[in-house]
Structures are given as C-alpha cells and as structure tokens.
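what's the 3D shape of this:
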Amino acid sequence: MADVARVAGVSSQTVSRVSNGYPGVTEETRRQVLAAMKELGYRPNSAARALKRGEFRTIGVILFSLSTTGNVRTLEAIATSAAEEGYAVTLLPVAVPTQDEVRGAFSRLGELAVDAVIVIMEVHLLDAATVALPPTAKVVVADSDAGDRYSVVDTDQAGGSRAAVRHLLDLGHRTVWHLAGPEESFAAQRRAAAWHATLTEAGRVPPPLVRGDWSAESGYRAGLRLAEETDCTAVFAANDQMALGLLRALQERGRRVPRDVSVIGFDDIPESGSFLPPLTTVHQDFAEVGRRCVAGVLRQMRLQSTEPGTALVPTRLVLRDSTAPPPPPGPE
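From the prediction side, this is the model:
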C-alpha cells in the first residue's frame, strides 16, 4: 500500500479509501490510485480486510445432495443473490447426513472463515433434540422442520399437495393414489401427509401409499404396480422425475394418460412440459427459496441475532395435458 501511495503521489490513507470503496476521494485521485495499483500489480489483502472489519464477506453452504433439481436450482439462486450483495459462497457437500457430519461441516466452514451458513437438507436431522448447531452461528435452513429453533425457508409443501389432490377430486376421481418420496425426506413426508388429510377431509378413503426414491426408475417400478390396480384412475407423484417413470410404465401396460389414469407431479422441472403427455404439476419457486435464504442470513448478521421461525414460499398448480375426468364406468 505504501508503494502504491508513493507511485500515485498520495497518502496511504487515500489508497486505503480507494481500495475499500469509501467516499471522500476525487475521481482524478481515484484514477491515479487505480493506475498505480495496476502498474504495481497490487491486490488488497482480503484476510487483512476481514480482520479489520470483523467479517469475511463469505457465506457457507452445507449441502447433502447435488443430484436433485431443487437443490441445484436453490444453490444457483444462493450464489447469484450472494454475489449481488458482495458476498462469495463456499460450498461444502456432505456425503452422509448424520449429526457428526453436520458438526464436522460446521467445523470445517469455521476454518474456511465464513460469516454465516445456509444448510440445504432433505432429512430430519435438525428435528432431533440431540442435534445442536453452534449457538452463535448465523444460520438459515432450507427444507426442514426446525423453525422453532432456526430460521427456516421452505416451499409450501402442504399447500401444493392439497391443490394437486383437490384438482383430481374436482375432476371427478373417486380417490387419488400417491407415489411418495423417501421416508427420510421432510418434503416427502409433508406432501404425503397433505395428500392423506385432503382425501380424508373429502370423505374419501386413501389408497395404500406407494414409496419411491425421487428417481424416474423408482417411478417406473411403482407404475408397473399401479397399472395392475384396476380402480386406480388418478396418481399424485411427489416429484416430476417419478411421474416420468410412472408415465412410461402406464404406457407399457396399456393404461392411457389421461384417458385411463390422470397423473400429477410436483416441482415443475423445465422438462415437465415436454413429457408425453405434458405433465400437470405443482410449481416450486426454487430461486425464491435461495434468495430468501441469503436475505435471512444477511439480516441476522446485520441485527446480530438469530430469527427462529419458518417462511413459506407459495406454490401454484400448473395445468397441462396429463389430467382429465375419470373414464366412464363399465365397458366402452
């Protein structure tokens, strides 16, 4: 910094003001300092800045899976929103979602020097009373049921599921089968519970739940089973990938969609409009989830406090060609 000041003909304090973007420097002086920085190859020391300011301008993200569409789109929004606020993102994938792994992830992020942490998880890890994140950490959790202890941002899983089931009932279907996600997933549990409650409130008997693992292959296997259920005229799949496999299985078994069986998915992935037939589904705004996560940790940092509670991002039903009234009873 002293070398830059000598070449530019200014004080070290002026170099510091230009380097940190502070006001009170004329445009001509600023240009002189920047030219001197370029000539000398000067780069501000980010570690020294962090020590002086007490912040690292970095947000850590603990993520359990990069294989799901929702997580990738949420992460993209987090990175974009953080950059717009002048923050970098440090990503720490966790292979096995256990209490020890989460604690280890927080420890490693501490060594990497971050100001706050966003946790993207699809399991009930934070629901257990034995799991406690560092009490002084600024944390926002996406997709969890820990709003009484942490700040949580989630999609309105129940509202979207209710809209899907009601749509099928309104079309005239006697009941709705459900192809659920994995048991350990918070989102899958919320969607399944809303499916069951909506049918029960409507006076309908919920059929046996069919379980998948989010993949199209598991949807295909479930579809082969559901194709044999002659009274199955409507299926609510917990995500679009499983719905894709379901559509294939029904077609292979001669069950036409939507003439014989109506199918609804959840997520509204970019490809869902190109399924055959185009898929009716519940739209999730993953980008908004990511933006709210960043806004949440920045607010905690500025207020120097945590904010327990859950913020729900609304969903909406997207109607396409995979749903229709049930087939008439009896032979055609």
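
when you work out contacts or count neighbours from here on, use the C-alpha atoms and nothing else.
OK.

longest helix anywhere in this structure?
Ranked by residue count under DSSP state H, the longest helix found in the chain is helix 286-303.

what packs against the following helix or strand past that one?
The C-terminal neighbour of helix 286-303 among helices and strands, as given by DSSP states H and E, is strand 309-313. In this structure, strand 309-313 packs against strand 151-155, with contacts taken as 3 or more Cα pairs under 8 Å, 6 or more residues apart in numbering; DSSP states H and E.

what's the angle between the strand it packs on and helix 286-303?
Here strand 151-155 points in a direction 170 degrees away from that of helix 286-303 (axes from the mean of the first three to the mean of the last three Cα atoms, to 10 degrees).

next, the structure of the following sequence, for comparison with the previous one:
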Amino acid sequence: MTEPASKGWQRPNIYDVAKIAGVSHMTVSRVLNEHPNIRQTTRERVLQVIEEMNYTRSSIARALATRRAMRIGVLVDSPVQYGPNSTLRALESAAREAGYSISAVSISDDGGLRVDEGVVELVTQGVDALCVIAPRESALDLLGQRVEGIPTLIIKSEPHAGMHTVGVDQARGAELAVAHLVSLGHRSIAHVAGPLDWFDARARNEAWHATLVRGDLPLSEPFVGDWTSDFGYELGSSGELAGATAVFAANDQMALGVIHGLATRGIRVPADVSVVGVDDLPDARHFLPPLTTVRQDFAALGTRALQLVVDAIGGETAEQHEMIEPTLVVRDSTAAVRADVGAPSHRF
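Purely as a prediction, here's the structure:
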C-alpha cells in the first residue's frame, strides 16, 4: 500500500519517512514504538531520517501520522501582568503533558505587534491552532477574519461569537468576595477596580455592584486603578476611602497598596477596615496581614483550554464556552465590622 500523491507542500508523514529511509511504513511504525525485532542499522537509519526532518521524539509519531506540527500558537496581551502570564505558563504546562509545544507572541495596541500581525506571524510558523490570551477588549478588535479556517480559542470569562472560549468565572469570584464581607457585617464596601477595558476588571466591577444591589446596600462609584500596588497605595493614603469599612480590590497588588496606604494614616487592617483581593499571589499569604483573596485556578484553566484547542484541531466545530470556578481563601485581612463604626459617608 502506498500513500496517494498530494499537491503542494505538506508536512511529512510516516510514508515519506519510509520512502527516504528505504523501508516499509510498518518498519517506521515499529521504530517509533521501539519494537525490539528491528535491526540496529535499520533503526539508526530511520531515526536519522526523522532527525533530519527536525521532529522531536516526544511528538514525532503523531506528527508523522497526522501531518500536524503538534504546535499551538498563543497570542498574549499584557504578558507582564499576573493573570495573562499565569495563564500562559499553565497552558504551556498542559501542552507539554499532551505532547504539544507552544509558540507565543506578545501583542499590544500601544506600538507593539497587533493581534492581526501576531496571527500572521504564528500562521507562517505552521501552527495547528491558535489560543488568544486577550484580557483587554481592544486586543480583540482586529482578530476578525484573520483566524478564519484556523481552530481558535479565546481565554475570557464571557462568550465570544464564533469562537471557543474558556475562563475563570470572574463574576462568581467577585460575588464570593463581597458576600464574605457582607457576612462579617460590612455595609459600606468600596471597590478598587482594574482598568475597565479589561474583561475581567469589568466583570468584577459589575458583580460587585450587582451584589450590593441585591443586598440593598449603599452604592458608590468604583475607584478605577491600573492593577499596580502604587495606585492602591496612593488611594489608601489619600483619605478617599474614608467611610468605607471594607475594600474589595480587583487584584492582590492593589490590595497590598491599599493596606500600605491605610497604614500611613493610622488605619489598621482588619481592625478598622477589611480588605479582599483577587488572584492569590504566591506572596499573598505573607502580606501583613495575610490577605483574604479570591484564588483563580490557572492550572485548571490551562488544562481545559488545551483540551478545547485539541478538540478543535480534531474537528470539533460546535462553539463551546466553559467556566472555571474560583475559590475564596480567607486569611487575616478581613474581620467583623466594629460595633462603634458610625454611619459612613459615600462618594457617588
């Protein structure tokens, strides 16, 4: 049996290796599967051909059998931020376990590579699929037709028309944080939001607001930050949080800054003000006090994202959207509201 001739360039398969090595395709298969009844000279000749085709031993069998590159292209917006960076590392780990490799390209709308340019760069590398870690709305504006015909998944907590999506349930995480503060008797709960062009920041902000409405609690405008501890510090030390008995910060770094800023004004956490963050940074348990926070399971996110990408490579066309459940980690930065706290003032 011979492999039908094909038009144009295609990745080599098991028949191509057999032809160059001068053996049958069954012999190549036996070499790949380390069958003992193969002459050493034959084994070496087949392995030499495989090496010349620049395939790694971990993915050679599937790559040769399917003509796939066993490589997934990843577009990463804002890779220095904890969430996108952790998602990329989790995806790399899951891909490695599944025998895939990752080609990552950083994208930006502030002078760096744009999404559409990043897609072209990865497609020219012959990737089997694309995974887009695009936490900002602006990063997806140029995706459009560039990914037509390429299996594509977007990491975000909201569905995206025509795309597979998976993300941590950001609304649920915010609800857990605010509900925890409410259970401790807090009614004046301020929110330090991330930039609201970020999907996750917007989802957390909306869930904070909705949870206050459901609990018939006083409403205020969020303090919109930039994810940095410096912003949290400036806010905490400015006096603008006066009247709030609790603060829900959209990430742990801003929460850290808030705690530091409040301390400069003699305001104690949690005796005077409770603080909750999001992410559960590796150092969050070593903050002073150790930080109550919403943990995002990036390992589960990476594993599920990789599985959806592999399913898409295999021909799964039905649009899929899945959510990873966050968890609340209660530490020492939250406590019951003090009985002597008077009626708070609010900034509207």
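
superposing both, give me the TM-score.
Remark: TM-score between the superposed chains equals 0.87 [TM-score structural alignment, normalised by the length of structure 1]; 320 aligned residues with a Cα RMSD of 2.9 Å.

check the alignment and tell me where residue 68 of structure 1 lands in structure 2.
Per TM-score structural alignment, the equivalent position to residue 68 of structure 1 in structure 2 is residue 81.

for residue 235 of structure 2, see how far away its match is.
Applying Cα to Cα, to the nearest Å, the value for residue 81 of structure 2 to residue 235 of structure 2 is 20 Å.

pick out whichever of the two has more residues nearby.
Higher neighbour count among residue 81 of structure 2 and residue 235: residue 235, with 22 against 12, using other Cα atoms under 10 Å.

structure 2: which residue goes with residue 161 of structure 1?
Using TM-score structural alignment, residue 161 of structure 1 sits opposite residue 174 in structure 2.

neighbours of that match, how many?
Considering only other Cα under 10 Å, residue 174 of structure 2 is surrounded by 31 other residues.

surely it meets residue 207?
Yes: with contact defined as Cα atoms under 8 Å, residue 174 of structure 2 reaches residue 207; the gap is 5.8 Å.

what residue is smack in the middle of structure 2?
residue 87 (3.2 Å; Cα atoms, centre = their mean).

any idea how far residue 304 of structure 2 is from it?
11 Å.

kindly report the same for residue 113 of structure 2.
Distance from residue 113 of structure 2 to residue 304 of structure 2, by Cα to Cα: 27 Å.

thinking again about what came up before, average gap between the helix or strand where the residue nearest to the centre of structure 2 lies and structure 1?
If you go by DSSP H and E, residue 87 of structure 2 is part of helix 82-97. Here the mean offset of helix 82-97 of structure 2 against structure 1 after fitting is 1.6 Å, by mean Cα distance after the TM-score superposition for structure 1.

what sits up against that helix?
76-79, 101-102, 133-135, 279, 298-299, 301-303, 305-306 (Cα atoms under 8 Å, 6 or more residues apart in numbering).

what segments of structure 1 are helices?
Using DSSP H, helices in structure 1 cover 2-8, 12-19, 27-40, 46-53, 69-84, 99-112, 157-170, 186-201, 216-226, 240-252, 286-303.

helices or strands up against the third one?
Read it as helix 27-40 of structure 1. Using 3+ Cα pairs under 8 Å, 6+ apart, helix 27-40 of structure 1 sits against helix 2-8, helix 12-19.
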